[in-house]
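Engineer: Sequence and predicted model, in that order:
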Amino acid sequence: MGSLTLTHLTYAGSGLPTARVDFDPKFTVIYGSSNTGKTFIVDSIDYMLGGHVRPSIPRAAGYSQILLGLLLPDGTPLTLVRKPGGKSIYVHHADLRNLVHATPDAVVSARRIRSRRDISHFLLSKVGLDDSYIRTNEAGNTELLKLADLTHLAVVTDTRMIDPTPPSQRTRGTAARTSARSVMKLLLTGEDEPPAAKLPNAAQRRIQRSKINLIDSLVLDLYAKLSRDQTPAELQQQLARLEGTLEDMARSLARESEQQARAVAARAQLAEKVAESENRLGEVLDLLGRFGILRQQYQSDLARLEMVSEAGNLLGYFQVGRCVFCGAEPEHQHPQHGVQETTQLHEAVIVESTKTHTLLADLQLTISDLEAQRDELAQHRADLTRQVDEADNALAQIEARLAPLNEGLREVVAERLRIERDLELRARLDELDEHRAQLVSEGAVPAKRAEALIAGRILTSFDQVLQRVLDSWRIPDVEDAGYDPYGGDVSAGGTTRAGHGRGMRALLHAAFSIALARYCLDRRLPHLGFLVLDSPLVTYKEPDYDADRIPPNVIDHFYRSFLAFPGQAIIVENATPPPDVIEGARVITFSGSGDRPGFFPARPSSAHSVS
């Protein structure tokens, strides 16, 4: 069986910088910051291989072509080109890595149309699996193998990595389990199912009755979940009335909320004015205190000056004439005698007393003015305080009106949700009734046919490969790992994968995919040849390891296990690979900034962009 090799994924658009990642034929690691387009790359690969979910992020806007490069088993280059949202894939037998204008060599449908002109048959024919059949149900019906039956085993997205659905199944359900078991038989043994013919209608009718009974049980269960016995028309009318009530309540709530916002703003302004008034009143009181001390000082100075004047008069120090000390007449007194001194002292006392009286008078006027300001500010503060109380009362009244409005709104919304749920249940009931009528008219699946199982020795060999993969990562408590061909799940440490937490589910899914690829490629059994894993390590944490990341021991051994991988491996992760892996693999780092911020390069400025 042949294998495919991915060479590149490219997004191209007119006037936009080309976004591309090139894949190493053996091992590629894409890691770095979150929200840089790593998962978008995996989703785009799945989309180009026939996936129906279009990958979409804002930075992809404007790109008109998605290019996926491959190498066929004989080494021939191949480029698949698809428009985002397009239903056709254009095939070019060349290695194209820019906007494609050439005429394609072939055009195939991106979706399976049960013909030889879809991408599924085209690629399966290149690896020799286009005529392989798989079983689709327990009755024994078969259909041709689809590419989607293999891509979900080779391209594992981050959501499927942690989903409890068994890794061998694309979806849940009995039919999916049967198909997955048949695909695993094809991969592990190389043997497909023999095509089955339609069985007699009598058997179909027996199965039909079982399906009808199941539908009847589902109908009874859905009826039990209905909150009220109302027709869809009645529910629609009630829903319309509730919508009108909601609009009225929303308008009332908006008016009250607007009044509340204005009242809160007014209350805040009043609070600022109160603070300003109190600050100014504090300043005035402080000045009054200081000026009161100064007034006391002036009064003390005047008292001392008056005392000096009275003492001088009493002793005659300030009288001009005969000296009170020696009795000499003025004409007999010496030029430097004390008469001049005493006269000047008397004049100085008078001048100082006059100046102090003047200062005291001015100070008294200032104090009187400040006291008037104090009284005015105190009254203003009292007025503001009263206004604040009134504003608080107004806010309390608004809140009292808002409370019943909010409660009523919650009740109406809850009632609307109940009606919408009943409408959904009614729609589901109508679908079941239609499906029941179709089963009655068309018949059902034929009777059960014995299924060819996978030999025990093959399952044992695969389980050994799975165990070696887990042991190489140094993960604790993963002994007795194995694949259950009946349930489709894998188990390790005595617990199925679905019974583990998100971290172990991701690692067990990755280990299953790697073991399956190793087993098939080493034995030249059917496999696409490449493996793309998105975020197998993000959610895992070792027991008793106090960190929010995976221990480097597991990370390093995980990455190193791919250095000897027999096919092509592409790992998309946040965890940094060890230095020896960086040297031995193609490592693409998305830093969120710098030369390679992410999958999409920075857009050119509008001034230089091409319209």
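Structural biologist: Ah, there it is.

Engineer: going forward, measure contacts between C-alpha atoms and count neighbours the same way
Structural biologist: Noted.

Engineer: now the longest helix along the chain: how far from the chain's centre is it?
Structural biologist: As assigned by DSSP state H, the longest helix anywhere in the chain is helix 338-442. On the basis of CA atoms, centre = their mean, to the nearest Å, helix 338-442 sits 37 Å off its chain's mean C-alpha point.

Engineer: buried ones in the next helix or strand after that helix?
Structural biologist: Next along the chain after helix 338-442, taking DSSP states H and E as the criterion, comes helix 456-472. Applying a neighbour-count criterion of 16 or more other CA atoms under 10 Å, the buried positions in helix 456-472 are Leu459, Phe462, Asp463, Gln464, Val465, Leu466, Gln467, Val469, Leu470, Asp471.

Engineer: what do you get for stretch 279-291?
Structural biologist: Neighbour count says stretch 279-291 has Arg280, Leu281, Val284, Leu285, Leu287, Leu288, Phe291 buried, by 16+ other CA under 10 Å.

Engineer: Any chance of JSON lines for the residues you listed, columns secondary structure?
Structural biologist: Formatted as JSON lines, the buried residues of stretch 279-291 follow (DSSP: H, G, I helix; E, B strand; the rest coil):
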{"residue": "Arg280", "secondary structure": "helix"}
{"residue": "Leu281", "secondary structure": "helix"}
{"residue": "Val284", "secondary structure": "helix"}
{"residue": "Leu285", "secondary structure": "helix"}
{"residue": "Leu287", "secondary structure": "helix"}
{"residue": "Leu288", "secondary structure": "helix"}
{"residue": "Phe291", "secondary structure": "helix"}
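
Engineer: Below is an additional structure, to be compared with the one above:
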Amino acid sequence: MTIKLEKLVSASKIKSDVTIIFDINRTLILGPSDTGKSYIRDCLWYLLGGNDIPRNIPESKSYDTLFLQINYNNKIYTIKRSLKNKSLTELYQANISNIDEKNRINQDIGSFLVECSGAKDKIILRSKSENGPINGSDLRHWFLLSQPGMISKDPTYGTPTERTQRKASFYTFLTGLDDSDMVLDQSEKEKTKIRTSLDLINKRLITLKENLPDDFNQEEVNNSLIKLDRTLDELSHARNAKTQELKNIRIDLSKVITLLNENQSKLIYAEAMLSRLKLLNQKYENDLDRLNTIDSSLAIFNNLEPQACVLCGSISNKYNEQLSELDIIKQRNAIAVESKKIKLLKQGLLDSIKIEEEIVEYHTRQVKELDERLIFIRKQEEDVLSSKDDEISFDIKELALKRTEYSLLLNTNREIQKLVKEHDNFKSLIKAKSPPINRELGVEFENINILIRSILHSWGFSYIESIQLDIMECDIQIDGRDRLSYGAGLRSIFLAALAIGFLSYSIDNSHPNLGFLIIDSPLKAYGEAKNSSDVTVPVKTVKNSFYEWLSNWKGNGQLIVLENEPVNENIYAQLKPIQFTGTLGLGRYGFYPK
């Protein structure tokens, strides 16, 4: 199950769409420079998840959308991507003319390609300290070869930052094996984190050890702390007992003061009442004395004889006329009644006075007793407050400070022990540097060397005796010589042979692969070689052999070749290339019309 490219379309709202139809086995797009061949490769790279929008050329000005129709597992899919906004990328399960929201697939293009390639569950190294799944960029790197890449003197795996990941994906595509069992190094971030933690622990340990005496003995300090705690408990118990005793005394004191205040209040009230009663009794005495005096006066007055006036000698009967004897009797009777009433009231008052005197006497006695009790309790309080128990012969503040000192020493020692363990744990996390990654191919992979050599023989390089795939460099040696040591033309041809053999071998063995290969200008540099030592086989022979071989290609995988070099008329009809003329009015000018 591999991907086959079927159709590339660039669409415009004001111009006719431009289309490239791909043959199921091989497609040659032929034409001079600046007709859009490399632009086609850039469009395919972009449609297959690349980040860079194809460069803006004058002919593409009115075109805004790219479409790529592909066949995977006999199902048709279309990738749609804007030429103006790379975030507008859509995937449909339908051909280009039938796409709509109903058949849209909500999946990232990169993950879709990985799934189609059979690499979905493959884990590869991205660096010596990180791994992850194969992604779309790995597939594009190895199966979409650019013109600059074909002649480059740089390693096939790309930049140093990509090296580990590209080598790992190359190995997986070739062998079907991944790096899931590979032991990872620690990342620089992890190492820095561990080193920082160790530095902090060491600094903290130095500080703590400075605060710990040289002669510190944990057992001795611990025993001293136990004894000190016992002493403080005893002191606390004694103090609590004294506090409780004082509390009880003050409770009694409070009760006595309350009773004393109550009795004093009642005594004052009783004395005031007694005083008022005695005043009333004195009033009754005075009233009786007055009534007795009046009664005696009336009795005397009634018995007096008329007397002559000492001045004039006349005798008056006026008083006798006003007060008859009957009147005097009535008045004396009234006085007697009033006196009797007062005597009765006085008798009741005397009973009340007696009761109040008893109350005053009782409260006077109570106040005296409570005063004596109050004096006694206050003396008790003074004695307790001023007492110094023989057992409490220590300065509690000093003991408390000593206890704090012992506790700090023990806590410091515990923290040191804890930090030492943490230090050992962090140190154990530092992994020994893993040995260099060494990927080897067994004898069973000799077939790929044979396959690449046979391809080169078909292209006219029959002098080549051996091809050796260098799995660590993702490249080949030709008769013991590194490919990169050759001139640009041979570098390009040899890389094309490697890429085709790589794809064919991967498909043959059901290893992950993209299913197609795009090669931009494999022959151009060889045809333009200026140094005769870089042309080991005549250019014409190589061109004719390459095109004849390509016309007969029905091997594994779909080949798409973009090339400048013209095709022999005898092969042209069989190869049926897509021809760009680069000339107005003569055939198809280029990818875009002029």
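Structural biologist: Great, that's in hand. Note that the coordinates shown come from a computational prediction; the quantities given were computed from them, not determined experimentally.

Engineer: Need the TM-score from the superposition.
Structural biologist: TM-score for the superposed chains, counting by TM-score structural alignment, normalised by the length of the second structure: 0.54, backed by 352 aligned residues with a CA RMSD of 3.2 Å.

Engineer: ok, back up a step: out of the buried residues of helix 456-472 of the first structure, which one sits closest to Ser252 of the first structure?
Structural biologist: Of all those, Ser252 of the first structure sits closest to Leu470, with 62.5 Å by CA to CA.

Engineer: The closest one pairs with which position in the second structure?
Structural biologist: In the second structure, Leu470 of the first structure lines up with Leu456, judged by TM-score structural alignment.

Engineer: again, but for Gly482 of the first structure
Structural biologist: Residue pairing (TM-score structural alignment): Gly482 of the first structure is matched to Gln468 of the second structure.

Engineer: count of residues packed around that match?
Structural biologist: For Gln468 of the second structure, the neighbour count with other CA atoms under 10 Å is 19.

Engineer: did I read that right, it in a strand?
Structural biologist: Yes - Gln468 of the second structure forms part of a strand when assessed by three-state DSSP.

Engineer: Isn't it up against Asp482?
Structural biologist: No - if you go by CA atoms under 8 Å, Gln468 of the second structure and Asp482 don't touch, sitting 9.3 Å apart.

Engineer: what sits in contact with each of these two?
Structural biologist: Common neighbours of Gln468 of the second structure and Asp482 are listed as Ile476 (criterion: CA atoms under 8 Å, 6 or more residues apart in numbering).

Engineer: For the match of Leu470 of the first structure, give me its contacts.
Structural biologist: Leu456 of the second structure is in contact with Ser462, Ile464, Phe494, Ala497, counting by CA under 8 Å, 6+ apart.

Engineer: Quick check: the aligned residue for the third one in the first structure?
Structural biologist: In the first structure, the residue equivalent to Phe494 of the second structure is Leu508, according to TM-score structural alignment.

Engineer: pretty sure its match is in a strand, no?
Structural biologist: No - under three-state DSSP, Leu508 of the first structure sits outside any strand and is assigned helix.

Engineer: was I right about it contacting Gly499?
Structural biologist: No - the criterion here is CA under 8 Å, and Leu508 of the first structure misses it with Gly499 at 11.3 Å.

Engineer: Which one of those two is surrounded by more residues?
Structural biologist: Ranked by neighbour count (other CA under 10 Å), Leu508 of the first structure and Gly499 place Leu508 first, with 29 against 12.

Engineer: and the more buried one, what does it touch?
Structural biologist: Shown in contact with Leu508 of the first structure (CA under 8 Å, 6+ apart): Val490, Ser491, Arg497.

Engineer: give me the number of residues near the nearest residue to Ile416 of the second structure once chain neighbours are set aside?
Structural biologist: Nearest residue to Ile416 of the second structure, sequence neighbours excluded (CA to CA, 6 or more residues apart in numbering): Leu205, at 6.2 Å. If you count neighbours by other CA under 10 Å, Leu205 of the second structure ends up with 19.

Engineer: Tell me which helix or strand Leu205 of the second structure sits in.
Structural biologist: helix 188-210.

Engineer: go on, Lys543 of the second structure?
Structural biologist: helix 539-551.

Engineer: what stretch of the second structure lies opposite the helix or strand hosting Ala303 of the first structure in the alignment?
Structural biologist: Element membership for Ala303 of the first structure, per DSSP H and E: helix 232-315. Mapped onto the second structure using TM-score structural alignment, helix 232-315 of the first structure spans no residues at all.

Engineer: What's the local residue count around the nearest residue to Val445 of the first structure once chain neighbours are set aside?
Structural biologist: With sequence-adjacent residues excluded and distances taken as CA to CA, 6+ apart, Val445 of the first structure is closest to Gln204, at 5.1 Å. If you count neighbours by other CA under 10 Å, Gln204 of the first structure ends up with 20.

Engineer: quick one, what contacts Gln204 of the first structure?
Structural biologist: Contacts of Gln204 of the first structure by CA under 8 Å, 6+ apart are Gly443, Ala444, Val445, Pro446, Ala447.

Engineer: for those, which one is nearest Gly37 of the first structure?
Structural biologist: For the contacts of Gln204 of the first structure, the minimum distance to Gly37 of the first structure (CA to CA) is 44.0 Å, reached by Val445.

Engineer: List the residues that contact that closest one.
Structural biologist: Ala139, Asn141, Ala203, Gln204, Ile207, Gln208.
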